[in-house]
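A.B. asks: pasted the sequence and its predicted model underneath.
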Amino acid sequence: MNLISTAARRVFARRRRSVLLIAALVPGLAQADAVIDWNTTAWQAATAAGGPPIQTRINTITHLAIHDALNSIELRYEPYAGTHPAARGASPDAAIATAAYMTLSITVPSQAAALETTYDTYLAGLTCPAAFPGCVSDGIAVGAAAAEAILALRANDGAATPHAPYSAPLLPGVYQPTAPNFAAPQFGNWGRVKPFALNRVSQFAAGPSPLMNLRSGTYRRDYQEVMAVGSAAVRGAPENVDSYESRAARYWAGGGANANAIAQRVVAGRGLDRWQHARLFALMNMAQADASFGLFYGKYQYAFWRPITAIHASGNTQWMSYLVSPPYPDYASGLSGLTASAMEVMRRLLGTDALPYTYTAAGIERHFDTLSQAENEAAMSRVYAGIHFRSACTDGLKQGTKVGNYVVRHYLRPRRR
């Protein structure tokens, strides 16, 4: 069944008439690029829905709807769910706002009231040229059609039940809930969600890795490293709390991996238009979503233990990681894979790795000269945090890069003229 019910359509139709009246009465407001505006609204709203895996799906649905709405008005790139009838002169900004508003209202219902206020205010700032007096209404229509299409495609994709009961034998190498909270494992079903672009979730899955052989040199090296550099006693010591390693751990865990905010800074001043922005954000979020499905498929396929469990099993029960381990298995690293998938999309679309940006997270400002520098630090930050073995991070980077590359090569390609 379509997620937009008949009753909801009627409500939307009534709201559309009232919004158009407001738009006719309120002077136009100064606005930036509508795609950037609604990208910010989307990722901020998505945080209310759950953890990063859930956010990637919401952001993808939103930005695919935006992309398809724009390309229904002017077909420049392949659509994802199809194009929709658009009247001549339809407002691209109204289409963008409506596509975003409708998808977000459905996927993040707790934010519906705030989104409605943002949407009404945004439409009130739009004006139409004399030649196309109904441009806002026409833009709303195409944005609504794009939103309905992508919501219908994802209605039964498996995301409604992201978690699953977990139990495993108490054996060396096998994941168990981790100290200090021993939280129930999460996202056990996330590897079953239907991908947006990949043929199957396991298409680029990492592993198996030599890390999983507890007698291998790889495991011994990774174990000794994370025990030494990821200890709370070491990283939190007064002489180390402001060290590069400690700051990197806090930075990436505290919001430094926000790919949408990073992408906004990367594209700023590059002269991209709304269609190009919409394509970039749609591809980037699609890559992150599919990377998340594949990463959680691997996490629960291998169910490899976290460093803190391994170290405690050796008898060193006083050791604590600098940051608390997320409640799911180690291999491969989610933050590493998601970051790499986003960086690869930006590299492919913008044609270079030399895309400097500055971003502040967890009260820490960081500047990166290249995307590779950023993604490699993101991966190592999880070792510094004491929550991942190095191999889980490097293999996560490789997996994410492959996903990003595939998505760009196969989806939303420029139309041949």
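C.D. replies: That came in fine, so what should we check first?
A.B. asks: only C-alpha atoms for contact and neighbour calcs from this point on.
C.D. replies: OK.
A.B. asks: Arg200 versus the closest residue to Asp157 other than its chain neighbours, what's the distance?
C.D. replies: Closest residue to Asp157 apart from its sequence neighbours, by CA to CA, 6 or more residues apart in numbering: Lys194 at 5.1 Å. Applying CA to CA, to the nearest Å, the value for Lys194 to Arg200 is 8 Å.
A.B. asks: check it against this one:
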Amino acid sequence: MNALTQFKKVPILPLLIAPALVALASPPIACADAVTDWNLIASTAIVTTAGQPPPVSALSFAMVQGAVYDAVNAIDRGHQPYLVQPPSNPTDSKEAATATAAFRVLVGFDDLPGLFPVQQPTLQPQYDTYIAGLPDNPPGSRAAGVTIGEATARAMLTARLNDGRFGPSPTPYPQAPGIWRPTPPNFLNDPAPWVGNVRPFLVPSAEMLRTDGPNALTSAAYTEDFNEVKELGSLYSTTRTADQTDAAIFWQDHAHALFNRIFRTLATSQGLDIVNSARLFAMENLAAADAAIGCWNDKYYWQFWRPITAIREADTDGNPDTQADPTWLPLFDPATPVCNPLFPLFTPPFPDHPSGHACATGAFVNTLQNFFGTDKISFSAFSNKSCTTRSFERFSDALKEVIDARVWAGIHFRTADTQGAVLGKKVAQYLKKNYFRPARCFLEGPLRRVSFHRARGRCPPAQVQFRGNHRG
């Protein structure tokens, strides 16, 4: 019996997820509205200052942007709330509500801790200056916005108490061919394997996102994946192009910081107002959080080995068509030049399957398509890892490139990427069907909300009108 057949039978293990530890600088604040302003402030707090790795940061971004959405939506009342809908007047300040919701989730309250209480000395002056600069027209509207933002932040922080963050680590499987183990050169362990046991933000359970799993070690599909990454992902590959190398390094930037930069760009280029910006950022980051949770849960269910281990130990896999190379190195090796030498490249310290970046990008891209109602919007993005800018004609082009890039990097088998993208899409589709419905699609009762969509199957998902670089 081959190893892969064996781990398809092991009991489900709870927990998982944590990509590479990179905290890179963010550009100066110069954004379109309060939502994008405070998304940038939050990104700096989460990624640059706290140094949270991608799967952990996904949870933090979701908490901030979910509370911001509820605060803005409480005043606009155009869509179904995520958690709560505090009382409001139409003239209450959406900007004050936005800033307060984000600030309070980040630093918390005297009786309810936020994500980063230690950052209050830095964030408090930013918040105070921001609020003081907002108009108070009509009088009292600014204070009312603050009250609303505090209410939605408190609701979010309360809802996420005891949600499994920073919990115990999963149990590693006994070593065998196909089973993950720490990889060269540093042989690090996952800094946040508990992510897969966190209570999801949207879906009922992480297990409902279970992938089909890695290919059996003796299968033709595994052989194909093996030989592809061995050739294209090698540090010394003669077939990988310079552009493919750039793409691989580009996408090793912190995924959630990078995509939130993309969302800020899109919010501006597509002319989104504060209401639609709040909804976009909430949808994207809540979907990405559940993709991270599901992805890390799946990683530790399968615990599949990385290409560097598989290639060096191929003489143990029972497959005559995979040839071992004990000295093989991936492109992602400290020997590969990067624009910031403080953050060298290496194989991420957690199991291969599914790809964390593909899970996140699958959620991000499919949610963008659902939000805008089209795939045909072009955009460009800058990576702090490669210090290059790449441009895309469609949202889906970015997802396709991420799937390829992880193979070109030598850190994933293609199956891990394609199945990760499917996992992310599942989250995006669940969100589309069950959350952020137009206000006419749900009723509020004293104890619970009743969705017309669930009851009658009506009310299509809301989309926005956009402008600018739409390509027909």
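C.D. replies: Perfect, I can see it now. Here the structure is a predicted model, which means the values were calculated and not measured.
A.B. asks: and the TM-score between these chains?
C.D. replies: Here the TM-score for the pair of chains, by TM-score structural alignment, normalised by the length of the first structure, is 0.87; 380 aligned residues with a CA RMSD of 2.0 Å.
A.B. asks: one step back: you'd agree the residue nearest to Asp157 of the first structure is up against Val201?
C.D. replies: Yes: taking CA atoms under 8 Å as the definition, Lys194 of the first structure is a contact partner of Val201 at 7.4 Å.
A.B. asks: just give me the neighbour total for the residue mapped onto Arg192 of the first structure from the second structure.
C.D. replies: Mapped onto the second structure by TM-score structural alignment, Arg192 of the first structure lines up with Asn197. By other CA atoms under 10 Å, 27 other residues sit near Asn197 of the second structure.
A.B. asks: and the longest helix seen in the first structure, how far from the second structure on average?
C.D. replies: In the first structure, taking DSSP state H as the definition, the longest helix is helix 274-302. Superposing on the second structure places helix 274-302 of the first structure at an average distance of 0.6 Å from its equivalents, by mean CA distance after the TM-score superposition for the first structure.
A.B. asks: immediately after that helix, which helix or strand?
C.D. replies: On the C-terminal side of helix 274-302 of the first structure, the closest following helix or strand by DSSP states H and E is helix 307-313.
A.B. asks: so Ala324 of the second structure versus Ala34 of the second structure, what's the distance?
C.D. replies: 55 Å.
A.B. asks: which of Lys194 and Val201 of the first structure has more residues huddled nearby?
C.D. replies: Remark: of Lys194 of the first structure and Val201, Val201 carries more neighbours, 24 against 18, as counted by other CA under 10 Å.
A.B. asks: hmm, the match of Arg192 of the first structure is touching Asp298, no?
C.D. replies: No: counting by CA under 8 Å, Asp298 is not a contact partner of Asn197 of the second structure; they are 10.4 Å apart.
A.B. asks: who's in contact with the most centrally placed residue in the second structure?
C.D. replies: Centroid-nearest residue in the second structure: Ala288, 3.6 Å away (criterion: CA atoms, centre = their mean). By CA atoms under 8 Å, 6 or more residues apart in numbering, the residues touching Ala288 of the second structure are 58, 62, 359-361, 363-364, 424.
A.B. asks: and the gap between the residue of the second structure most remote from its centre and Ala151 of the second structure?
C.D. replies: In the second structure, the residue that sits farthest from the middle, by CA atoms, centre = their mean, is Pro139; the gap is 39.3 Å. From Pro139 of the second structure across to Ala151 of the second structure, the span is 20 Å (CA to CA).
A.B. asks: what does Asp352 of the second structure give?
C.D. replies: For Asp352 of the second structure relative to Ala151 of the second structure (CA to CA), the value is 41 Å.
A.B. asks: which of these two has more residues huddled nearby?
C.D. replies: Asp352 (26 against 22).
A.B. asks: Ser391 of the second structure: neighbouring residues, count only.
C.D. replies: 12.
A.B. asks: so it belongs to a strand, correct?
C.D. replies: Yes: membership of Ser391 of the second structure in a strand is supported by DSSP: H, G, I helix; E, B strand; the rest coil.
A.B. asks: now the counterpart of it in the first structure. Nearest residue, chain neighbours left out?
C.D. replies: Taking TM-score structural alignment, the alignment pairs Ser391 of the second structure with His367 from the first structure. Spatial nearest neighbour of His367 of the first structure, chain neighbours left out: Thr358 (4.3 Å); criterion: CA to CA, 6+ apart.
A.B. asks: just give me the match in the second structure for that neighbour.
C.D. replies: Match for Thr358 of the first structure (TM-score structural alignment): Ser380.
A.B. asks: show me the contacts for that match.
C.D. replies: Taking CA under 8 Å, 6+ apart, one finds 262, 389-392 in contact with Ser380 of the second structure.
A.B. asks: give me that answer again for 10 Å
C.D. replies: 262, 265-266, 389-393, 398 (CA atoms under 10 Å, 6 or more residues apart in numbering).
A.B. asks: quick revisit: overlap of the contact sets of Lys194 and Arg200 of the first structure?
C.D. replies: 290, 293.
A.B. asks: that older thread, the match of Ser391 of the second structure and Glu377 touch, don't they?
C.D. replies: No: if you go by CA atoms under 10 Å, His367 of the first structure and Glu377 don't touch, sitting 11.5 Å apart.
A.B. asks: may I ask you to confirm that Glu377 of the first structure belongs to a helix?
C.D. replies: Yes: counting by three-state DSSP, Glu377 of the first structure is part of a helix.
A.B. asks: translate it into the numbering of the second structure.
C.D. replies: With TM-score structural alignment as the criterion, Glu377 of the first structure pairs with Glu401.
A.B. asks: its match: neighbour count?
C.D. replies: 16.
A.B. asks: enumerate every residue touching it.
C.D. replies: Glu401 of the second structure neighbours (CA under 10 Å, 6+ apart): 244, 247-248, 251, 358, 392.
A.B. asks: recalculate using a threshold of 8 Å.
C.D. replies: Ala247.
A.B. asks: what of Cys128 of the first structure?
C.D. replies: Counting by CA under 8 Å, 6+ apart, Cys128 of the first structure has contacts 91, 134-136.
A.B. asks: what's the local residue count around the residue mapped onto Thr211 of the second structure from the first structure?
C.D. replies: Under the alignment (TM-score structural alignment), Thr211 of the second structure maps onto Ala206 of the first structure. Ala206 of the first structure has 23 neighbours, counted by other CA under 10 Å.
A.B. asks: can you list the residues that contact stretch 345-352 of the first structure?
C.D. replies: Residues contacting stretch 345-352 of the first structure (CA under 8 Å, 6+ apart): 263, 280, 283-284, 287, 353, 371, 404-405, 407-408.
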